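Sequence first, then the predicted structure:
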Amino acid sequence: MIERQSKQRILILGGSGFIGHALYKELFPYFDVHGTYCKQEGTFSENKVFHHHCVEKDSMFLLLNKLRPTVIISAIKGDYDRQIEAHCQIVEYALLNQKCRILYISSSEVFDAKWRHPSYETDEPLSESTLGRFKISVEKLLLENIPSQTTIIRLPIVLGINSPAIFHLRQCIRHKATFEVFPNLVITATTINKVCQQIHYIINRSVLGIYHLTSNDMVHHEDLFREITSKIGDNIPIFKSVFTSNEVSYSALLPKKNKMPKGNQISISEVIEESSLNEEIVSIK
């Protein structure tokens, strides 16, 4: 029988999303876990540990003072200005509750202006996109105000049997529809199961700093999805090659100093294997 670590109350902001809900299922047997949802009223409203909260109109500080979490995992979406305001309130709460830790889910977009090489956690972020600049601003807000309570988790593309990207690929295979691939783009990747295991480890070990939770090797975007497709079955979608430039570019996160233990690492070959599992086999498990 699993014993919950009752002293740790974890609040997953965005607990109804793809990453947030997977984290909830991973952590719930071990901790006192709560989550937030905004739109999926019927799915989560009857679950007593899920709380209705929309970043555009609800007070984050009131929610935090009501639940008193010791770990906050931020995976929320919504209006960028309101998200910034919400994270300012998270900082305010953390300064008043200095045993509380913040895990912020960031992404490779913080390096989208650095496309000539892979990016490490020791590199200075630089972005040309609205999303990337927003992610950088939240990272800086947390690291400048509560560095001793903050863990930044940067993710590459997150795959796995139930991931949006693989669901879309399977739909394109079934309907012989167009699926875009980027032949000149080198990426890293991971799976939702591995991300959940790694974040569980980070919580257990009270790890702080910046972490790139990604594969330890790289692959061309087109090669990755063609290989996954070949393992799913004999049918293929209509692959549409998209060239954003004539040069090879990188959207690849790699760890340098802050590496996971070997048992918590993942390779591209493992990402491919997990992402191409038969749906019926997964449901039985």
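Structure's in. What do you need? Numbering: from 1, shown residues only.

contacts, neighbours, all on C-alpha from now
Fine.

and the residue lying closest to residue 134 once chain neighbours are set aside, how many neighbours?
With CA to CA, 6 or more residues apart in numbering as the criterion, residue 134 has its nearest non-adjacent residue at 6.9 Å, and that residue is residue 80. Residue 80 has 16 neighbouring residues, counting by other CA atoms under 10 Å.

cool, and residue 199?
Residue 199: 20 neighbours (other CA under 10 Å).

next one: residue 18
15.

Could you list the buried residues of stretch 132-139?
132-136, 138-139 (16 or more other CA atoms under 10 Å).

what do you get for stretch 189-202?
189-196, 198-200, 202.

Looking at these, which are in helices?
Among those, the members falling in helices (DSSP state H) are 192-196, 198-200, 202.

returning to what we had before: which ones among the buried residues of stretch 132-139 lie within helices?
Using DSSP H, the buried residues of stretch 132-139 in helices are 132-136, 138-139.

now the residues you listed as TSV including distance to residue 254?
Shown next, in TSV, are those (distance: CA to CA, whole Å):
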residue	distance to residue 254
132	17
133	20
134	21
135	18
136	17
138	21
139	18
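
Below is structure B, check it against A:
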Amino acid sequence: MTATDDRATRGFGIEIAIVLALSLGRSATYAVLNLIERLTRPEALSEQTTSMNQAITPDRPWLDLAYQLAQIIFALAPVALVLYLLVFRAGPMVWGMTPRRALGFDLRRPGFDLSRGVLIFAAIGIPGLGFYLAARQLGLNTTIAAANLSDAWWSIPVLVLAAAQNGVLEQVVMIGYLLIRARQLGWAWWQMWLLAAVIRGGYHLYQGFGQGVANFLMALIFGLLYYRWKRIGPLVVAHTLLDIASFVGYALAAPYLDWL
């Protein structure tokens, strides 16, 4: 790295720490604490339930909708911060591109992003469900209740929005941003790739060891695909589809399938 590059990247390490502390690094810390709390309960991990997408004021659906939308919007604040930093505190070129272009979170190649995203979803979705069921049977995971909103007209659309929020937040911050900054700092790309995967696995530990391992492995795959394609778009599509299948699928199927 040249002296010019060194000046351009000054403070990037602190910047990364702040971004993580405001977003998924914080989530990973609380997830580990939550796992410790679960492991110290009298009942086994497999006998516990992790509830996601919960109603806050189920007796007042209009207010609950406002709460749900506010949660989704504010959860995307770290994405806005990262996009701002990559544009206005861009730093050196990455793979011959500006950081914003290297992120690949735009509409330049919609067909590529959608087709590759669907393929990733198809390749990971069914094995992922099998991994979850096996981990639960082995006592390594809680039972995940993925959708617990009230029976309102807006429940399914909100679950879809929540899935999209997860896809955007996790892929833009944990894959695109971190790997771009790692490249600019002179790290070997695989170092930040592994760190991102560990953090991703960490912030899913509140669901149990099984989901922590599964998400660590998925992050490794997603990181490799981003490094190959230099586009975060397909990963956002895939992640969104995976969460839609989990959230909406659970909401529709759970009343009829006891094994979920």
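Noted; the coordinates are in hand. Here the structure is a predicted model, which means the values were calculated and not measured.

Now the TM-score, please.
The TM-score (TM-score structural alignment, normalised by the length of the second structure) is 0.26; 120 aligned residues with a CA RMSD of 6.4 Å.

ok, so of the buried residues of stretch 132-139 of the first structure, who is nearest residue 241 of the first structure?
Ranked by distance to residue 241 of the first structure (CA to CA), these are led by residue 132 at 24.3 Å.

how near is the closest one to residue 91 of the first structure?
Counting by CA to CA, to the nearest Å, the gap from residue 132 of the first structure to residue 91 of the first structure is 21 Å.

next one: residue 22 of the first structure
25 Å.

And the two? Which one has more around it.
Shown here are residue 22 of the first structure and residue 91; by other CA under 10 Å, residue 91 has more neighbours (21 against 16).

ok, residue 132 of the second structure touching residue 213?
No. Contact criterion CA atoms under 8 Å: residue 132 of the second structure and residue 213 do not qualify, at 10.1 Å.

one step back: dump the ones in helices among the buried residues of stretch 189-202 of the first structure to JSON lines, plus distance to residue 145 of the first structure.
Converted to JSON lines, those look like this (distance: CA to CA, whole Å):
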{"residue": "192", "distance to residue 145 of the first structure": "30"}
{"residue": "193", "distance to residue 145 of the first structure": "31"}
{"residue": "194", "distance to residue 145 of the first structure": "30"}
{"residue": "195", "distance to residue 145 of the first structure": "26"}
{"residue": "196", "distance to residue 145 of the first structure": "26"}
{"residue": "198", "distance to residue 145 of the first structure": "25"}
{"residue": "199", "distance to residue 145 of the first structure": "22"}
{"residue": "200", "distance to residue 145 of the first structure": "24"}
{"residue": "202", "distance to residue 145 of the first structure": "21"}
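
now, among these, which is nearest to residue 226 of the first structure?
The shortest approach to residue 226 of the first structure among these belongs to residue 192, at 19.9 Å (CA to CA).

Check the contact between that closest one and residue 25; I expect there is one.
No. Assessed by CA under 8 Å, residue 192 of the first structure is found out of contact with residue 25, at 11.5 Å.

which stretch of helix or strand covers residue 135 of the second structure?
Here residue 135 of the second structure sits within helix 110-137, counting by DSSP states H and E.

Go through that helix and flag the buried ones.
113-114, 116-118, 120-121, 125, 128, 131-133, 135-136.

which strands and helices sit next to that helix?
helix 209-229, helix 233-253 (3 or more CA pairs under 8 Å, 6 or more residues apart in numbering; DSSP states H and E).

which residues in the second structure form helices?
3-8, 12-22, 24-39, 61-75, 77-88, 99-103, 110-137, 155-171, 178-185, 189-202, 209-229, 233-253.

any chance of the ones you listed in a markdown table, with distance to residue 51 of the second structure too?
Shown next, in a markdown table, are the helices of the second structure (distance: least, CA to CA, whole Å):
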| stretch | distance to residue 51 of the second structure |
| --- | --- |
| helix 3-8 | 44 |
| helix 12-22 | 23 |
| helix 24-39 | 13 |
| helix 61-75 | 15 |
| helix 77-88 | 24 |
| helix 99-103 | 33 |
| helix 110-137 | 15 |
| helix 155-171 | 14 |
| helix 178-185 | 29 |
| helix 189-202 | 18 |
| helix 209-229 | 14 |
| helix 233-253 | 11 |
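
What count of nearby residues applies to the nearest residue to residue 181 of the second structure once chain neighbours are set aside?
Excluding the flanking residues, the one nearest residue 181 of the second structure by CA to CA, 6+ apart is residue 12, at 7.2 Å. Counted with other CA under 10 Å, the neighbours of residue 12 of the second structure add up to 16.

how near is residue 12 of the second structure to residue 195 of the second structure?
For residue 12 of the second structure relative to residue 195 of the second structure (CA to CA), the value is 16 Å.

repeat for residue 67 of the second structure
33 Å.

Looking at these two, which is more packed in?
Shown here are residue 67 of the second structure and residue 195; by other CA under 10 Å, residue 195 has more neighbours (17 against 14).

list the contacts for the more buried one?
By CA atoms under 8 Å, 6 or more residues apart in numbering, the contact set of residue 195 of the second structure is empty.

do that again at 10 Å, thanks
By CA atoms under 10 Å, 6 or more residues apart in numbering, the residues touching residue 195 of the second structure are 174, 178-179, 201, 216, 219-220.

doesn't residue 96 make contact with residue 61 of the first structure?
No. Using CA atoms under 10 Å, residue 61 of the first structure is not in contact with residue 96, being 11.2 Å away.

Tell me where the stretch 101-250 of the first structure has helices.
With helices called from DSSP state H, counting those that start in this stretch, the stretch 101-250 of the first structure shows them at 130-145, 164-175, 192-205, 221-232.

Tabulate the ones you listed in a markdown table, adding columns for distance to residue 272 of the first structure.
As requested, the helices of the stretch 101-250 of the first structure are arranged in a markdown table below (distance: least, CA to CA, whole Å):
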| stretch | distance to residue 272 of the first structure |
| --- | --- |
| helix 130-145 | 27 |
| helix 164-175 | 11 |
| helix 192-205 | 13 |
| helix 221-232 | 5 |
